[in-house]
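A.B. asks: Quick one: sequence and predicted model below, then my questions.
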Amino acid sequence: MDDLRDVDEPVDESELAIEGALRPSSLAEFVGQQKVRGQLQLLLDAARIQQRPADHILLSGPPGLGKTTLAMIVAHESDRPLRLSSGPAIQHAGDLAALLSSLTPGEVLFIDEVHRMARSAEEMLYLAMEDFRIDIMVGKGAGATSIPLDLAPFTLVGATTRSGLLPNPLRDRFGFTAHLEYYEPVELERVIERSARLIGVAVPPEARAEIARRSRGTPRIANRLLRRVRDYLIVHGDGADADHAIVDAALDLYDVDPIGLDRLDRAVLDAVVRRFRGGPVGLSTLAVTVGEEAETIESVVEPYLVRIGFLGRTPRGRVATPEAYAHLGVRSPESMLELDDL
């Protein structure tokens, strides 16, 4: 079965169209992140009153919490055009120079995964953010000269899932930095209620709560699970609402268990618990064991397992907790020792 998680995988045009339709277009429609919303609203209102572009904004946090959506809202509420790019696409200073020189006055530039930009581009961005100017090098060697190029004032919105990888000079040039937190189940229920209304699916409160419990605190995953429930309802529902039984059947079909773990999550836990007797086990060894890239395990699987207390990181490697043993229905070493003492 396909893993319903936030990974870099191809998405068909219909899925992209639905995701776009589900995105809120204003801060008032945006669910959750109340503190960040209030801070952004103040930032945008001040810029509007002073008739200037908003300060540069850095949005950090795990994938799927709404960083791209907030960038779109910044452009929409500022009544400015939005230019989209990403760190991996900017691998040379020339790439960034071409992008910056084509911006119109006040335009909002969104760079996703900004920490993955090339170092030469990062250094060019320092001057562009601070003075709206870049220096273009012409020629090579001793005869090379630097030609300054003025830029139209713009607002940079950077998004990153790993803010610790950003160099301090770049981080310091953002006028506002926000960290997005995982959502509470009640907030996800509101996201699901809104999305269900937009895609025309009737989802009773108890079914919304069940989807929210399996969504790993992430709105993007909640919307994806909702779409799979909708698909199941179309095929097997016979015109019924997406009740608790329908949600259970649909998500069980896609290997999403009652707390949101999927096939890969359980494979990682099972390897640590059964194959390596609870650990510690190194990341590369664990990746080979489950047949997955180490980066995928570290960035996609581990954060949730650590957050819910199923996995621990130690200097010697990953270790399973008693909660992980209990979830898999396996006796933990601690419980075995307790039985031996009786």
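C.D. replies: Okay, I see it.
A.B. asks: Please make it C-alpha for all contacts and neighbour counts, starting now.
C.D. replies: OK.
A.B. asks: What are the buried residues along the helix or strand containing R227?
C.D. replies: If you go by DSSP states H and E, R227 is part of helix 219-236. Neighbour counts over helix 219-236 (16 or more other C-alpha atoms under 10 Å) mark 219-230, 232-233 as buried.
A.B. asks: Now do it: everything it contacts.
C.D. replies: Applying C-alpha atoms under 8 Å, 6 or more residues apart in numbering, the contact partners of helix 219-236 are 4-6, 64-66, 183, 188, 191-192, 195-196, 201, 211-212, 214-215, 239-242, 246-247, 250-251.
A.B. asks: Over to stretch 94-104?
C.D. replies: By C-alpha under 8 Å, 6+ apart, the surrounding residues in contact with stretch 94-104 are I90, A121, M124, L125, I134, L151, A152, P153, F154.
A.B. asks: can you check stretch 179-190 too?
C.D. replies: Here stretch 179-190 has contacts from 31-33, 36, 59-62, 65, 67, 208-209, 211-213, 217-219, 222, using C-alpha under 8 Å, 6+ apart.
A.B. asks: Would you map the helices across the stretch 151-300 of the chain?
C.D. replies: Under the criterion DSSP state H, counting those that start in this stretch, the stretch 151-300 of the chain contains helices at 168-171, 185-199, 205-213, 219-236, 244-253, 263-270, 283-290, 294-296.
A.B. asks: Only whichever of the contacts of helix 219-236 are buried, select them in ChimeraX.
C.D. replies: Here is the ChimeraX selection string for the buried members of those, based on 16+ other C-alpha under 10 Å:
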select :4,5,64,65,66,183,188,191,192,195,196,201,211,212,214,215,241,242,246,247,250,251
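A.B. asks: Presented hereafter is structure B, for comparison with structure A:
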Amino acid sequence: MADGFSSEMFEDSSIDATARVVDTGSDADERTVEAALRPRRLSEFTGQTRVCDQLSLVLEAAKRRGTPPDHVLLSGPPGLGKTTLAMLIGTELERPIRITSGPAIQHAGDLAAVLSSLMEGEVLFLDEIHRMSRSAEEMLYLAMEDFRVDVIVGKGPGATAIPLELPAFTVVGATTRAGLLPAPLRDRFGFTGHLDFYAPDELVTILERSARLLEVSADTDGITEIARRSRGTPRVANRLLRRVRDWAQVHGRQVVDEEAAHAALALFDVDDRGLDRLDRAVLDSLCRRFGGGPVGLSTLAVAVGEEADTVETVAEPFLVREGFITRTPRGRAATPLAWQHLGLTPPQGYTAQPSLPLDTGEGRFGA
């Protein structure tokens, strides 16, 4: 098996073999907890009803035909369940799933090593697929369409391309920036699902399930308060639940109630609208330093001490969705709601420019 991969099995044996690229900079305990909270069947997945119904139809039809389903592309902001859905595809098909990521595949040879070890009907999950190298993307075109790759042997004029036939398999790609995928690659996915932010009642359902799995005693008011501040994102909701649980245990509270949620979330800098430190830093910079904007993304990122991609993919989607900032051809601008949330008064005659539709990856405005 290729370097950097290892075999692994889920606790319910729903996935037989997993090759995972390990990120040594991540918290293993947190990943283990998050994996334990993931649903085990597609029917247990809460929210994203339209995408789940469509995906269920695609998978069921493929199972009845006895063939691998079309390649699947899942897009949307971080933390909404793209990886979970990819896992569930392998579970529903009762086939192994191979896991890697775009940044880990920087050469065509890296991809060839993965593809050559695939089994019939196996699922290949490529997280952050838009970050693959161009040479690997071009190899993936051929592999997805014709199930073969051309292995180059030798160099210079004597180099020879040897075609390597591959068994039929399914690629599941996940990306937060679908617009950065080249059109030839995007067109080879037979099903594309876009995941959107969750409604508060859906997050309540997710948190109630997570509380049961974590053996956390929580009342309805406490769960509702956490859901309300979770930015419409299950990953954030589950993380906040664990932090509120920690606060309750340290302070001798037996139940996660509304009071515990208020105190814990205040300690972790999550305000009553769900804005965290980065969100407030973006709004503060826009209003205090740049007079409400508009200001370019790169300048704004430098002002808050973060990478431009972090501001654009983590903070901005939520702030635009909640009406705190707008995106204009000249850059980002604060809305009156942002000034109000910070307790500031906008300059006399200040009006934010109309917002452009929220971009999910089709390009950058004002960068």
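C.D. replies: In hand now; what should we look at? These numbers were taken from a predicted model, which means no experiment stands behind them.
A.B. asks: can you redo the helices of the stretch 151-300 of structure 1 as TSV with distance to H115 of structure 1?
C.D. replies: Shown next, in TSV, are those (distance: least, C-alpha to C-alpha, whole Å):
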stretch	distance to H115 of structure 1
helix 168-171	10
helix 185-199	28
helix 205-213	30
helix 219-236	22
helix 244-253	34
helix 263-270	26
helix 283-290	23
helix 294-296	16
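A.B. asks: what about the strands in structure 2?
C.D. replies: Listed in chain order, the strands found in structure 2 under DSSP state E are 72-75, 97-101, 123-127, 148-153, 160-165, 170-175, 191-194, 325-328, 331-334.
A.B. asks: quick one: which of those is nearest T313 of structure 2?
C.D. replies: Ranking the strands of structure 2 by proximity to T313 of structure 2 (C-alpha to C-alpha) places strand 170-175 first, at 11.0 Å.
A.B. asks: Relative to structure 1, which residues correspond to that closest one?
C.D. replies: Aligned by TM-score structural alignment, strand 170-175 of structure 2 falls on residues 155-160 of structure 1.
A.B. asks: what's that stretch in contact with?
C.D. replies: With contacts defined as C-alpha under 8 Å, 6+ apart, stretch 155-160 of structure 1 is touched by 53-61, 67-68, 71, 106-115, 129.
A.B. asks: now swap in stretch 313-321 of structure 2 and tell me
C.D. replies: Stretch 313-321 of structure 2 has contacts (C-alpha under 8 Å, 6+ apart) with P77, P78, T176, R231, L278, D279, I325, T326, R327, L358.
A.B. asks: which one of the residues you listed has the most neighbours?
C.D. replies: I325 (29 neighbours; other C-alpha atoms under 10 Å).
A.B. asks: tally of neighbours for P88 of structure 1?
C.D. replies: Per other C-alpha under 10 Å, the neighbour tally for P88 of structure 1 reads 14.
A.B. asks: and what of the one 3 residues further on?
C.D. replies: By other C-alpha under 10 Å, 17 other residues sit near Q91 of structure 1.
A.B. asks: what's the counterpart of it in structure 2?
C.D. replies: So Q91 of structure 1 corresponds to Q106, using TM-score structural alignment.
A.B. asks: Nearest residue to its match in space, ignoring adjacent ones along the chain?
C.D. replies: Once flanking residues are discounted, Q106 of structure 2 sits nearest to S133: 5.0 Å by C-alpha to C-alpha, 6 or more residues apart in numbering.
A.B. asks: Aligned counterpart of the one you found in structure 1, please.
C.D. replies: Using TM-score structural alignment, S133 of structure 2 lines up with A118 in structure 1.
A.B. asks: give me every residue that touches that match.
C.D. replies: Shown in contact with A118 of structure 1 (C-alpha under 8 Å, 6+ apart): G87, P88, I90, Q91, H92, A93.
A.B. asks: so what's the second one up against?
C.D. replies: In other words, P88 of structure 1. With C-alpha under 8 Å, 6+ apart, P88 of structure 1 has these contacts: E113, R116, M117, A118.
A.B. asks: what about it, distance to Y126 of structure 1?
C.D. replies: Using C-alpha to C-alpha, to the nearest Å, we find P88 of structure 1 at a distance of 18 Å from Y126 of structure 1.
A.B. asks: Same check on the last one?
C.D. replies: Plainly put, A93 of structure 1 is 12 Å away from Y126 of structure 1 if you go by C-alpha to C-alpha.
A.B. asks: okay, the strands of structure 2 in TSV with distance to D272 of structure 2 next?
C.D. replies: Output for the strands of structure 2, formatted as TSV (distance: least, C-alpha to C-alpha, whole Å):
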stretch	distance to D272 of structure 2
strand 72-75	28
strand 97-101	35
strand 123-127	32
strand 148-153	53
strand 160-165	56
strand 170-175	30
strand 191-194	28
strand 325-328	18
strand 331-334	19
